Structure formats: C-alpha cells, structure tokens
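Participant: All I have is the shape, not the residue letters:
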C-alpha cells in the first residue's frame, strides 16, 4: 500500500507448517497480496502448485472473458492433484502439525546447538521450526593445505557438507542435502510428524560421524573408502 506495488511472497518451501506456523509470514505478521505455494501442498505424493490472492487482484487478472485464458497450463486444475492438496490441508489443521513442527524444531535446534559447542567444525546452527541449517566452519590453512597446494581448503569449502550428508545416508539411512546457495550448509527438513526418538537418532548419527572423523582429512579418507567400496560392489 505504501509504495503502490503488490507484495508477492514465496512460501513454496516454508509453507504449510514447516517453520512452526501454517505460513512463515505469520511470524512477522505479514499479509501478502499474492502467496505462492507448492511442494508440501502435495503431501509428498502429488506434484501440485498454486497461488493465493485477493478477489480484487484475481478479478483484475482473470475477471473477464478476454482475460480468462491469459495464463494457462496443460495440467492446471488437475482434479487428483487438487483433491490431494485439500486432504493435505485438512490433515495439517486437524492434527495441528505446525505446532508439532514448532515443538520438535525447538528440540532439534537445541540438540544441534549442543553438537556445535562440542565440535569446532560446526560454525553455526540456525533455523525456525523444522527448517534448520547446520553450517560448517572452513578450517584454517595448515600443513595439509600447504602440501596439497590449497586443495584441502577447497575440499572443505565445497564438499564437507556433502561428505557429512553422504555419511548420514550411507551409514544411517538419513536423507539430507547441502543448500544450493552455500555448499557448506546442511539443511534439515524432516517430516512434520517427526518424534523426539527420531531426532535423537539423527543426533546420535551426527555424533558418531563427528567423533569418528573430527577433521576434514579423516572425513575425506572415510568418504574415499566408501566411494571405492561402492565401486567394487557394483562391479561384483
């Protein structure tokens, strides 16, 4: 209203309980003019995306016959996808999954903070609800870095989070991924129905990984052994 432009908010990744509220905008008491949603809207079983807006904006964009087909999509309005989206929203509200995300997210954040205080390789833990990032510290240049001509530092900067994610998957069956804007950050986005016991299992897995490979060198060697072992198993 102040600047005479529409405020469009992207909640494709943060929407539907992920941050402890139905929408992340609620934390800041923000009401957008247009809200983009997808991903969780399908409950993990159906690809679906949508946008929510006011009646006034909708009428301006699509209100007349000359505008009704202004924006079309081959698979838009798919009945199976919309039915799945309605079921997801009903489940989210009836079981108050956003509240569980807030509660379990606070617990997970606290457990990760404990690891950060124990292991220097962890630079920062941050997040809200069940959208949490674990950032790794870039090690100071040492003898290994000098010997490798700077490759050790580059390896840490570009692949440390990926190596931890690989260890979580290969050794503990936990799926995570590093963020696209920072390869040194692992993103934790567990299901909104996660339990304390499952969070403890994740923490135990991370504890085991960090204690067995407290340095970038050891983690690199362990990852290399895993990769080589997988190659030979495929050949067999």
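Facilitator: Right, received. Where do you want to start? Keep in mind it's a predicted model, so treat the numbers as computed, not measured. Numbering: from 1, shown residues only.

Participant: all contacts plus neighbour counts: C-alpha atoms, from now on.
Facilitator: Noted.

Participant: now the helices for this structure?
Facilitator: With DSSP state H, the ranges of helices along the chain come out as 55-62, 79-94, 97-118, 143-147, 151-172, 196-212, 216-235.

Participant: do you know which of the ones you listed lies nearest residue 135?
Facilitator: Nearest to residue 135 among these is helix 151-172; the distance by Cα to Cα comes to 8.0 Å.

Participant: can you pull the buried residues of the closest one?
Facilitator: With burial defined by 16 or more other Cα atoms under 10 Å, the residues of helix 151-172 counted as buried are 152-153, 156-168.

Participant: now do stretch 140-147
Facilitator: Of the residues in stretch 140-147, those with enough neighbours to count as buried (16+ other Cα under 10 Å) are residue 145.

Participant: With stretch 105-115 instead?
Facilitator: Neighbour-count burial for stretch 105-115, with 16+ other Cα under 10 Å as criterion, is recorded at 105, 106, 107, 108, 109, 111, 112, 113, 115.

Participant: Output those residues as JSON lines; include the columns distance to residue 138.
Facilitator: What follows is these, written out as JSON lines (distance: Cα to Cα, whole Å):
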{"residue": "105", "distance to residue 138": "26"}
{"residue": "106", "distance to residue 138": "26"}
{"residue": "107", "distance to residue 138": "27"}
{"residue": "108", "distance to residue 138": "24"}
{"residue": "109", "distance to residue 138": "21"}
{"residue": "111", "distance to residue 138": "22"}
{"residue": "112", "distance to residue 138": "18"}
{"residue": "113", "distance to residue 138": "18"}
{"residue": "115", "distance to residue 138": "17"}
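
Participant: tell me which of those residues is nearest to residue 35?
Facilitator: The shortest distance between residue 35 and any of the buried residues of stretch 105-115, using Cα to Cα, involves residue 105 and amounts to 24.0 Å.

Participant: any idea how far residue 19 is from that closest one?
Facilitator: Note on residue 105: its distance to residue 19, by Cα to Cα, to the nearest Å, is 8 Å.

Participant: Now do the shared contacts for those two.
Facilitator: Residues touching both residue 105 and residue 19 comprise 128, 129, 130, 131, with contact defined as Cα atoms under 8 Å, 6 or more residues apart in numbering.

Participant: between the residues you listed, which is nearest residue 200?
Facilitator: Looking across the shared contacts of residue 105 and residue 19 and measuring by Cα to Cα, the closest to residue 200 is residue 130, at 14.4 Å.

Participant: Distance of the residue lying closest to that closest one once chain neighbours are set aside relative to residue 127?
Facilitator: Spatial nearest neighbour of residue 130, chain neighbours left out: residue 105 (4.7 Å); criterion: Cα to Cα, 6 or more residues apart in numbering. As for residue 105, its distance to residue 127 is 8 Å (criterion: Cα to Cα).

Participant: What is the end-to-end distance of stretch 17-32?
Facilitator: End-to-end for stretch 17-32, by Cα to Cα: 17 Å.

Participant: Put this next to the previous one:
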C-alpha cells in the first residue's frame, strides 16, 4: 500500500469458502487503519456473513470497523429470492455514479426487481423484529459447544471446530492409509484429504436428511450454516447424527463402503 497504487483491499470478515477462518482480534481494525493511512478503499464482502449470520447484523460490527464499500446478498432474500446489494458512502457513490453523465455507468437487466426487493425488505424486518442476531449468538454458542464435545470424543476424526454465530466449520483430520498410501505413492492420503468431508456430508444427507457441504476452497472442512430460525432440537438432531457417523465409521474405507451401498440401493 505504501506506493499508493492500490485501489482497494477486498476481504471477507470471516472466510467462508476458504474454510471458515476467523481473523485474530484486532486484525480488521489494523486493516482499516492502514487503508485509511494510504488512501485505499476497504471493501467488505459480507455476502455470507451479513444479516445476523455471525451474531451481529454485520460481522464487521463486532470489531467496530466501518468499510468504504460493502457487498451483500444471500440472506437478504430470506432464502426464497435471489437478491444482492452494494452499499457505500455518499462521497464514493457520487464520485462513481453521480451526475447525468455517470448515472448509467453500471446497469442491470434485473436491477431493482420489485418482488426481490419486497423479499429483502421483509427479511430485514423479520431480522430486526425477532432479534435474529441475538438468537444466532445463543444458538451458535450451543452448536459450537456440542461440536467441540464431539471433537474431544473423536479426536482422530475432528481436527478443529471454528466459527462464530451460525457460521461454523468442522475440519477433519487426514486419515492415513498406511501401507495403501505407500503402494499408491501417496495418492491414498490425498484422496482422504479431499473426500473425507464430502463422505461425511453424504452420510448426513443420505441417512439423516441433513443438507450440508464442504467449503469450496478447503474440501476437508464441512460448513454448517443452518437457518437462523433453527431450533435447539434441530441442532441436537445434527449433533446426534454426527456422533452416530463417527461411532460407525472410524476410517475412510468404512465411509467409502457406506457411500457405495447408498449408490447401489438407489
């Protein structure tokens, strides 16, 4: 940034697809200070973290950091309507789009869709009226505690549990293939690293009708992002399902065989 040739610094307050990574306390504040010092715009991607997902309406509020630009989406549509939004300061907006000559600089065929906007307004109203941020803090703490108890019981399976609110990632340990890994020139462990989380997610879906998935850029992490209105009973169902899976399957071969049986039965 010292050369003052960087237009903007873009970051997720909590990494989503990277594997649900939470920055150290104070990191976002230091980023804000550096961007201000070197006149670089700070852009927060809150598409996954925004609208009470992490226990505050926006994840950056926990660090009392205000970006120059914020990108929003996903939860804004209440799970029923695709909608995204861009928000910024008045000064930046006027510089980019102010005046007749700039007003049409960026257009969209579906921009301002009335039905999508109505869904967005309704979602925000429910979020505020039912204090979903407060609910998320309590439910998230409950789920995190349950998952960490599973980690203590099954340390060979679970490497780490991390998250905030109802954005939680479970990273799995790499299950060594021993002799098979030597025979395959290390490919077995590579397969285990890339597919273990997917196999666990498959068991959750096929046997317990619980939909989840691994994070796109870290396939060894399952991400749990239930609806903010999820009940504790439903969270218990998830925890019991995971424990059942870990009890039955102590290695990757067991999970592979279980997945194969499901495919054959279908």
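Facilitator: Happy to help now that I have it. This one's a predicted model, so the numbers in the text were calculated from it and none came from an experiment.

Participant: Can you calculate the TM-score here?
Facilitator: The TM-score (TM-score structural alignment, normalised by the length of structure 1) is 0.94; 230 aligned residues with a Cα RMSD of 1.2 Å.

Participant: what's the counterpart of the residue nearest to residue 130 of structure 1 in structure 2?
Facilitator: Counting by TM-score structural alignment, residue 105 of structure 1 corresponds to residue 140 in structure 2.

Participant: now do residue 135 of structure 1
Facilitator: The pairwise alignment with structure 2 assigns residue 135 of structure 1 to residue 171, based on TM-score structural alignment.

Participant: what sits against that match?
Facilitator: 19, 158, 159, 160, 161, 197, 220, 221, 222.

Participant: mind redoing it with 7 Å?
Facilitator: Residues touching residue 171 of structure 2, when contacts are defined by Cα atoms under 7 Å, 6 or more residues apart in numbering, comprise 158, 159, 160, 161, 220, 221, 222.

Participant: Could you tell me where stretch 23-39 of structure 1 falls in structure 2?
Facilitator: Using TM-score structural alignment, the residues of structure 2 aligned to stretch 23-39 of structure 1 are 58-74.

Participant: Any chance of a ChimeraX selection covering the buried ones in the contacts of residue 171 of structure 2?
Facilitator: This is how ChimeraX selects the buried members of those, with burial counted by 16+ other Cα under 10 Å:
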select :158,159,161,220,221,222
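
Participant: Filter the contacts of residue 171 of structure 2 down to the ones in strands?
Facilitator: Secondary-structure check on the contacts of residue 171 of structure 2 using DSSP state E: residues within strands are 158, 159, 160, 161, 220, 221, 222.

Participant: Out of those residues, which comes closest to residue 108 of structure 2?
Facilitator: Taking Cα to Cα as the measure, residue 222 is the one of those closest to residue 108 of structure 2, at 34.3 Å.

Participant: isn't the closest one right next to residue 211, touching?
Facilitator: No: Residue 222 of structure 2 lies out of contact with residue 211 (Cα atoms under 7 Å); the separation is 10.8 Å.

Participant: tell me, what's touching these two both at once?
Facilitator: Shared between the contact lists of residue 222 of structure 2 and residue 211 (criterion: Cα under 7 Å, 6+ apart) there are no residues.

Participant: returning to what we had before: could you see which of the contacts of residue 171 of structure 2 carry over to structure 1?
Facilitator: Shared contacts between this structure and structure 1 among these (both residues aligned by TM-score structural alignment, their matches' Cα atoms under 7 Å) comprise 158, 159, 160, 161, 220, 221, 222.

Participant: just the residues you listed now: which is nearest residue 251 of structure 2?
Facilitator: Nearest to residue 251 of structure 2 among these is residue 158, at 12.1 Å by Cα to Cα.

Participant: Once you drop chain neighbours, what's closest to that closest one?
Facilitator: Take residue 158 of structure 2 and drop its neighbours on the chain: the residue closest to it by Cα to Cα, 6+ apart is residue 172, 4.5 Å away.

Participant: Which residues are in contact with the one you found?
Facilitator: 157, 158, 159, 197, 220, 221.

Participant: Roughly how far does the residue lying closest to the last one once chain neighbours are set aside sit from residue 203 of structure 2?
Facilitator: On the basis of Cα to Cα, 6+ apart, the spatially nearest residue to residue 221 of structure 2 that is not a chain neighbour turns out to be residue 171, at 4.3 Å. Counting by Cα to Cα, the gap between residue 171 of structure 2 and residue 203 of structure 2 amounts to 16 Å.

Participant: Structure 1: which residue goes with residue 235 of structure 2?
Facilitator: With TM-score structural alignment as the matching criterion, the partner of residue 235 of structure 2 in structure 1 is residue 199.

Participant: Against residue 16 of structure 1, how distant is that match?
Facilitator: From residue 199 of structure 1 over to residue 16 of structure 1 the distance is 21 Å, taken as Cα to Cα.

Participant: Those two - which one has more neighbours?
Facilitator: For the pair residue 199 of structure 1 and residue 16, the greater number of neighbours falls to residue 16 (26 against 18), based on other Cα atoms under 10 Å.

Participant: ok, how many other residues are close to the spatially closest residue to that one that is not a sequence neighbour?
Facilitator: Spatial nearest neighbour of residue 16 of structure 1, excluding adjacent residues (Cα to Cα, 6+ apart): residue 22 at 4.6 Å. The burial metric for residue 22 of structure 1, expressed as a neighbour count using other Cα under 10 Å, is 21.

Participant: got a list of what residue 22 of structure 1 touches?
Facilitator: Going by Cα under 7 Å, 6+ apart, the list of residues near residue 22 of structure 1 reads 15, 16, 98.

Participant: Dump these to JSON lines, plus distance to residue 147 of structure 1.
Facilitator: Below are those laid out as JSON lines (distance: Cα to Cα, whole Å):
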{"residue": "15", "distance to residue 147 of structure 1": "47"}
{"residue": "16", "distance to residue 147 of structure 1": "49"}
{"residue": "98", "distance to residue 147 of structure 1": "50"}
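
Participant: Which of these are still contacts in structure 2?
Facilitator: Among the contacts of residue 22 of structure 1, the ones still in contact in structure 2 (both residues aligned by TM-score structural alignment, their matches' Cα under 7 Å) are 15, 16, 98.

Participant: mind listing what the first one touches?
Facilitator: If you count contacts by Cα under 7 Å, 6+ apart, residue 15 of structure 1 has them with 22, 23, 24, 37.
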